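Trainee: just to be clear, the model below is a prediction. Sequence and coordinates:
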Amino acid sequence: MGSLSIWHWLIIAGLFVMFFGAKRMPDAARSLGRSLRIFKSEVSQMQSESTTPANAAPVQQPVQELQQAPVAQPQATIVQPQATVAEPQAQPKSL
């Protein structure tokens, strides 16, 4: 009584076809398959990234090395405005 028999599955499948239509069922199954493939690839990519040491936290430099490092001063640059060429104005026609 706790398990579903073949008749139960057929009734459930018939209800799905009746509610969603036979034309939408292949598209829905295809979309579900794509979603599962994308999910699996993302999970495997996350697992491979977590096992590589490249994602480890960067090693912090001691404070003494940071204080001794020279600080680059920003250079001021002078920007000259470019001369613009005025377009000739249209002169009114005389009558």
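Mentor: Now that the structure is in, tell me what you want to look at.
Trainee: okay, CA-based contacts and neighbour counts for the rest of this
Mentor: OK.
Trainee: tell me, what residue is most central in the protein?
Mentor: Nearest to the geometric centre of the chain sits E42, at 12.1 Å (Cα atoms, centre = their mean).
Trainee: helix or strand: which one has that residue?
Mentor: Take DSSP states H and E as the rule and E42 turns out to sit in helix 24-51.
Trainee: and I12, by the same measure?
Mentor: Element membership of I12 [criterion: DSSP H and E] is helix 6-20.
Trainee: run through who's touching that helix.
Mentor: Residues outside helix 6-20 that contact it (Cα atoms under 8 Å, 6 or more residues apart in numbering): M25.
Trainee: this is the other structure I want to compare:
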Amino acid sequence: MGRLGPTEIILILVVIILLFGAKKLPDMARSLGKSARILKSEAKAMKADDQQVTPVVVVDPPTPGAQEQSAPRTIEAACGDAADSPPVTEPSDAARR
């Protein structure tokens, strides 16, 4: 009862051709194949990333006076900001008070 015979398969194919048109079916099959290849390559890349071991770097916590001794940081413009704006140096602790 649940099996499809050759007559039912031919009927389903005729309905698909009538719905989508004979010209669009090869394009749809081609795009489906491209999508499947992209999905497969992305899944393979994700597996490769998971198998790579990344080294863990432990950083000592900063000492209380170390921030005053460090060089001032430069703040760069973010994506979407004005491209011609110059970089801005971060104000020191003395300037904040």
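Mentor: Received it, and whenever you're ready, just let me know what you need. All figures in this text were calculated on a predicted structure; none of them were measured in a lab.
Trainee: against the second structure, where does the helix holding E42 of the first structure fall?
Mentor: Mapped onto the second structure using TM-score structural alignment, helix 24-51 of the first structure spans residues 24-51.
Trainee: ok now the matching stretch, how far from the chain's centre?
Mentor: In terms of Cα atoms, centre = their mean, to the nearest Å, the centre of stretch 24-51 of the second structure is set 15 Å apart from its chain centre.
Trainee: that one vs the first structure, average offset?
Mentor: Aligned to the first structure and superposed, stretch 24-51 of the second structure gives a mean residue distance of 0.4 Å (mean Cα distance after the TM-score superposition for the first structure).
Trainee: buried residues, that stretch. List them.
Mentor: Buried residues in stretch 24-51 of the second structure, defined by neighbour count with 16 or more other Cα atoms under 10 Å: none.
Trainee: now the helix holding E42 of the first structure against helix 6-20, angle please.
Mentor: On the basis of axes from the mean of the first three to the mean of the last three Cα atoms, to 10 degrees, helix 24-51 of the first structure is oriented at 100 degrees to helix 6-20.
Trainee: distance from the chain centre to the helix or strand following helix 24-51 of the first structure, please.
Mentor: Sequence-wise, the next helix or strand downstream of helix 24-51 of the first structure (DSSP H and E) is helix 63-68. Distance of helix 63-68 of the first structure from the chain centroid (Cα atoms, centre = their mean) equals 38 Å.
Trainee: hang on, the earlier thing: packing partners of the helix holding E42 of the first structure?
Mentor: Using 3 or more Cα pairs under 8 Å, 6 or more residues apart in numbering; DSSP states H and E, no helix or strand is in contact with helix 24-51 of the first structure.
Trainee: how about 10 Å then?
Mentor: helix 6-20 (3 or more Cα pairs under 10 Å, 6 or more residues apart in numbering; DSSP states H and E).
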